[in-house]
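Asks: I would like to see how this sequence folds:
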Amino acid sequence: MKLVNKFSYIFIAIILSSCNNKAEIVVENDNRKVVDTIQTEKSHESIAGIYKTQTDPDNTGECEISLEITKAKEGYLYFLQTKLRKLKGKATFTSNESGEKYLVLEGIKWDEYEGDISNEENDSITDSKPKAELEIPVGIGASYLKDTITIQNYGNSMNSYTKISECGRKYIQLIKS
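Replies: Now for the predicted structure:
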């Protein structure tokens, strides 16, 4: 393949990657085609911004939360503000093999955590660690989809916890403004 054609493919890939978050480079060598996909940082940059809860007519409790995600040199930072507190720290943004995106707000201690409460009658026999000594988790995980961050705020009868007690919603949806 001519050197000019190789540079043309690379130039096209750069242009496409600036428009999309992916670009494919096709290089022909010895009658074989090799396709390489280039991922750019732009797919992660889209998470930066200000997210807020919206009013919910079905929920009588107030739930005003704002979350600002900013891009830093080594990743992302967050600033979370509720009616009762203002917290800031590192935000970790990842995605799994299926493309689902996740955000963890590091350093935020959950408000309540009772752990697995499905076998409370047997706890005194099988559980060597009393409930009072359970370590409260730190770090709030959330899913990210199309400019919406969703936090599962509390658990169920099998796994009792509350992450942000000043909001009574089971799922806190923060929408980019």
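Asks: make it CA atoms for all contacts and neighbour counts henceforth
Replies: Will do.
Asks: Regarding the most centrally placed residue in the chain, which helix or strand does it belong to?
Replies: Residue closest to the average C-alpha location in the chain (CA atoms, centre = their mean): residue 103, at 1.7 Å. Under DSSP states H and E, the secondary-structure element containing residue 103 is strand 101-109.
Asks: Equivalent analysis for residue 123, please.
Replies: Using DSSP H and E, the element containing residue 123 is helix 123-126.
Asks: right, and residue 94 touches residue 101 too?
Replies: Yes - contact criterion CA atoms under 8 Å: residue 94 and residue 101 qualify, at 5.7 Å.
Asks: So between the two, which is more surrounded?
Replies: The neighbour count for residue 94 versus residue 101, taken as other CA atoms under 10 Å, is higher for residue 101 (17 against 14).
Asks: And this one, please, so the two structures can be compared:
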Amino acid sequence: MRISLALACITLILSSCGNSKPEEHTTAVPSSDKSANQQATVVPKTTSADLSGTYEEVDDPDAEGCDIVVTISKAAGGYHYHLAYDSLSYEGQLGLDKRNDHTTGIVFKGIPYAETSIDDDDDGTNARTSSDVGGELEGDTITIQNYGNSMNYYVKLGGCGLKYIRLVKRH
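Replies: Next up is the predicted model:
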């Protein structure tokens, strides 16, 4: 009995010696008034670079129907795009959606999906028709998931068989 009590006391003492406060990662930030450095939590940089330029599909130059070129220009009201591929051409406003996880969604407004599954509303219209093609912007690369699966069927840019279309900015 005394041994059990002694082991319980030792276990309690040892477990209370641990540091219960999580470790915080900090970095020194130079002070503008030349006083002592202050501590700041490291936060990933977000860029507000100009998106203007020409973006081209680069993954598979032999992929039939995937010779996609997008030109993005900055105007007073925001960004506009011109997307061309496989003898098709679209123009419109470009939407940007900065997300909490530090990624940026990009939306080419006014491009209808090439194919969607048929889910008719009560009024007989197709509930899955979309006129905005979305993707993700990371650095100088725009990635578009071009088609879904059997449970969520869609094709955004018809004629291009790539699942993920990567458009890289030409420099």
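Asks: Can you find the partner of the residue nearest to the centre of the first structure in the second structure?
Replies: With TM-score structural alignment as the criterion, the equivalent of residue 103 of the first structure in the second structure is residue 106.
Asks: mind listing what the residue lying closest to its match once chain neighbours are set aside touches?
Replies: Ranked by CA to CA, 6 or more residues apart in numbering and with sequence neighbours excluded, the top spatial neighbour of residue 106 of the second structure is residue 96, at 4.7 Å. Counting by CA atoms under 8 Å, 6 or more residues apart in numbering, residue 96 of the second structure makes contact with 104-107.
Asks: Which of those are conserved in the first structure?
Replies: Retained in the first structure (both residues aligned by TM-score structural alignment, their matches' CA atoms under 8 Å) from the contacts of residue 96 of the second structure: 104-107.
Asks: Now do the strands in the first structure.
Replies: Ranges of strands within the first structure are 22-29, 32-39, 49-53, 66-72, 75-81, 86-95, 101-109, 112-116, 138-145, 148-152, 159-162, 171-176, based on DSSP state E.
Asks: Now distance to residue 3 of the first structure too, for these, in a markdown table please.
Replies: As requested, the strands of the first structure are exported to a markdown table (distance: least, CA to CA, whole Å):
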| stretch | distance to residue 3 of the first structure |
| --- | --- |
| strand 22-29 | 11 |
| strand 32-39 | 16 |
| strand 49-53 | 42 |
| strand 66-72 | 38 |
| strand 75-81 | 37 |
| strand 86-95 | 36 |
| strand 101-109 | 39 |
| strand 112-116 | 62 |
| strand 138-145 | 41 |
| strand 148-152 | 45 |
| strand 159-162 | 60 |
| strand 171-176 | 45 |
